[in-house]
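J.: can't give you the sequence, but here's the structure:
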């Protein structure tokens, strides 16, 4: 991956649209890793390279989601994906979602950097008014990330998620365009 292929970049990361190129790396394996997918729906059904390819192909021309591959610029490693999905064009809103599978990069701020790029894109290029996310109440990492991004905790949906054999609360976060400091 070279600089010329990035849509946006910071000093440490570059982002580009998710393509079949990412199938050549570890991405398809992330979808079946229970530690990586502990708080999302990817690990529920077994995923294959073919199903990952079908998902990537479905993104072509899809105006209801933006999915980016995140690369570490130092070693050109694909470290994660993030997306704006469930776009509602009348309400001008979308949900932000994360899948960072390269564990050696966890806890170093890469998801926050990438999310700031995507939030800026959502608010400035897509003219969204509100971007939101939800996570399990026990997902302290995602809760911290939402707060670092300036998202406000908006409420709790009681027993809204079924994780690891039990129902758990989902905490909702939201960010409005005029609150975004990016």
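T.: Noted; the coordinates are in hand. Quick caveat, the model's predicted, so the values are computed rather than measured.
J.: going forward, measure contacts between C-alpha atoms and count neighbours the same way
T.: OK.
J.: which stretches of the chain form helices?
T.: 27-30, 49-58, 110-120, 140-148 (DSSP state H).
J.: Including mean neighbour count and distance to residue 37, could these go into a markdown table?
T.: Below are those laid out as a markdown table (neighbours: other CA atoms under 10 Å; distance: least, CA to CA, whole Å):
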| stretch | mean neighbour count | distance to residue 37 |
| --- | --- | --- |
| helix 27-30 | 19 | 8 |
| helix 49-58 | 14 | 15 |
| helix 110-120 | 20 | 15 |
| helix 140-148 | 15 | 13 |
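J.: how about TSV for the ones you listed, with distance to residue 156 added?
T.: Shown next, in TSV, are the helices of the chain (distance: least, CA to CA, whole Å):
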stretch	distance to residue 156
helix 27-30	28
helix 49-58	30
helix 110-120	22
helix 140-148	12
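J.: closest one to residue 166 among these?
T.: Taking CA to CA, helix 140-148 is the member of these nearest to residue 166, at 18.0 Å.
J.: Report all helices and strands that that closest one contacts.
T.: Counting contacts by 3 or more CA pairs under 8 Å, 6 or more residues apart in numbering; DSSP states H and E, helix 140-148 is packed against no other helix or strand.
J.: And here is the other one:
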């Protein structure tokens, strides 16, 4: 199966996932290293976001990352702002369950998503943004072949200090499974 490894599988997000996504979206420890806005959202706001932005978009593909053994959702990954004319998209990932952090699940999920993006969708370029203090993510993206393309200097105020947002990209010709 294209969307599975021994440990995880990716499946399309559905309306039934709103409650789990809502929990992750409102857990500061989960979102502080990936989300520019650390707001608390109501269930209604999360439901509307999922309906209109995630499920209602023709320019994004969003998948829940599932633990294959327990069938428990552990995170979410997406290709957003897909531009089929210019063959590029932006990648997003959040491992929502802290017990799964630092154990290679993100790398596996991104491996599946990148293979899909480059081999099935035939995209030419995948970009992402990462906060400068998210060193684990930076190392992972570099390991996957992403290159730093620039930065938005001091664009994020977090924990009493200004931080850069680093822009990275990976071309189809640079991709290796």
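T.: Cool, the structure landed. Just so it is clear, the model here is predicted, and its values are computed rather than measured.
J.: wait, which of the helices of the first structure is closest to residue 84 of the first structure?
T.: helix 110-120 (7.7 Å).
J.: In the second structure, what range does the closest one match?
T.: Mapping helix 110-120 of the first structure onto the second structure (TM-score structural alignment) gives residues 105-115.
J.: Pull the residues that contact that stretch.
T.: By CA atoms under 8 Å, 6 or more residues apart in numbering, the surrounding residues in contact with stretch 105-115 of the second structure are 2-5, 7-10, 65, 77-78, 93-95, 140, 144, 177.
J.: After superposing, tell me the mean distance of that stretch to the first structure.
T.: Stretch 105-115 of the second structure, aligned to the first structure and superposed, deviates on average by 0.7 Å (mean CA distance after the TM-score superposition for the first structure).
J.: Now do the strands in the first structure.
T.: Per DSSP state E, the first structure carries strands over the ranges 8-9, 13-17, 66-72, 77-88, 93-99, 130-136, 152-163, 166-176.
J.: Kindly reformat those as CSV containing distance to residue 26 of the first structure and mean neighbour count.
T.: Formatted as CSV, the strands of the first structure follow (distance: least, CA to CA, whole Å; neighbours: other CA atoms under 10 Å):
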stretch, distance to residue 26 of the first structure, mean neighbour count
strand 8-9, 22, 17
strand 13-17, 17, 22
strand 66-72, 12, 23
strand 77-88, 8, 20
strand 93-99, 12, 21
strand 130-136, 24, 22
strand 152-163, 24, 15
strand 166-176, 29, 18
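J.: Can I get those strands in TSV including distance to residue 120 of the first structure?
T.: Formatted as TSV, those follow (distance: least, CA to CA, whole Å):
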stretch	distance to residue 120 of the first structure
strand 8-9	10
strand 13-17	13
strand 66-72	13
strand 77-88	11
strand 93-99	12
strand 130-136	11
strand 152-163	17
strand 166-176	11
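J.: Tell me which of these sits nearest to residue 35 of the first structure.
T.: Closest approach to residue 35 of the first structure among the strands of the first structure is made by strand 93-99 (11.2 Å; CA to CA).
J.: Return the list of helices and strands in contact with the closest one.
T.: Packing partners of strand 93-99 of the first structure (3+ CA pairs under 8 Å, 6+ apart): strand 77-88, strand 130-136.
J.: The last one corresponds to what range in the second structure?
T.: I take that to be strand 130-136 of the first structure. Using TM-score structural alignment, the partner range for strand 130-136 of the first structure is residues 125-131.
J.: Please tell me how far that stretch is from the chain's geometric centre.
T.: Remark: stretch 125-131 of the second structure is offset 10 Å from the chain centroid, using CA atoms, centre = their mean, to the nearest Å.
J.: and it, how far from the first structure on average?
T.: Compared with the first structure after the fit, stretch 125-131 of the second structure shows a mean deviation of 0.9 Å (mean CA distance after the TM-score superposition for the first structure).
J.: Can you give the contact residues for that stretch?
T.: Stretch 125-131 of the second structure has contacts (CA under 8 Å, 6+ apart) with 33-34, 87-92, 137-138, 163-172.
J.: Give the residue farthest from the middle of the second structure.
T.: Within the second structure, residue 160 marks the point farthest from the mean C-alpha position, 25.3 Å out by CA atoms, centre = their mean.
J.: what's the counterpart of residue 158 of the second structure in the first structure?
T.: So residue 158 of the second structure corresponds to residue 163, using TM-score structural alignment.
J.: same question, residue 141 of the second structure
T.: Residue 141 of the second structure maps onto residue 146 in the first structure when the alignment is built from TM-score structural alignment.
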